[in-house]
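S.K.: here are the coordinates; sequence isn't available:
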């Protein structure tokens, strides 16, 4: 049986029998869809993959402290940004 390494809400890697539904970037701490045009462009340029992480779902990504991608998850990003601005004001 194939296993996948996903990042858990605690930020630690965990093994899973199912692949992740979201990808992320460890250094800039953002997550998005696996078919995100921005991430795919970065991968095509030869970057990004070294710091790529995967999540089972959005709640796990948020729990691990990652923010949504503005390109492929614009509604989630807008909500995240509004919440962030309201807590820093």
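M.R.: Structure's in. What do you need? Because the structure is predicted, anything quoted here is derived from the model rather than measured. Numbers count the residues shown, from 1 in each chain.
S.K.: make it CA atoms for all contacts and neighbour counts henceforth
M.R.: Fine.
S.K.: Name the helix or strand for residue 61, please.
M.R.: Counting by DSSP states H and E, the element that carries residue 61 is helix 58-63.
S.K.: adding another structure so you can compare the two:
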């Protein structure tokens, strides 16, 4: 089986391995695959057409995505604080 993941350059590629992080292309947000906020959006019929997957968290960040405030609360707070101070952020 093959999977479509998003690379650090933001482009899709085929992988033999499943992604470990999910994201939303429109909001440029990444989070856990079991994120309750994402699962609620999917259950309502939204989110799916903009869903992307990443091999790891570093790839999501390199592609310009930020942590989800629902499932990655501490990472989100760190990202937000760095953004508010005008500093670069890395997990």
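M.R.: Arrived safely. What you see is a predicted model, and the numbers here were worked out from it, not measured in a lab.
S.K.: Quick TM-score on the pair, please.
M.R.: Overlay of the two chains. TM-score (TM-score structural alignment, normalised by the length of the first structure): 0.95; 87 aligned residues with a CA RMSD of 0.9 Å.
S.K.: coming back round to it: next secondary structure after the helix holding residue 61 of the first structure?
M.R.: Downstream of helix 58-63 of the first structure, the first helix or strand assigned by DSSP H and E is strand 67-68.
S.K.: what about that next one, how far off from the second structure?
M.R.: Following superposition, strand 67-68 of the first structure is found to deviate from the second structure by 0.3 Å on average (mean CA distance after the TM-score superposition for the first structure).
S.K.: same for that strand, what does it pack against?
M.R.: Using 3 or more CA pairs under 8 Å, 6 or more residues apart in numbering; DSSP states H and E as the contact test, the elements touching strand 67-68 of the first structure are strand 30-33, helix 74-88.
S.K.: Deepest in the core, which of the ones you listed is it.
M.R.: strand 30-33 (a mean of 24; mean count of other CA atoms under 10 Å).
S.K.: Alright, calling it a day.
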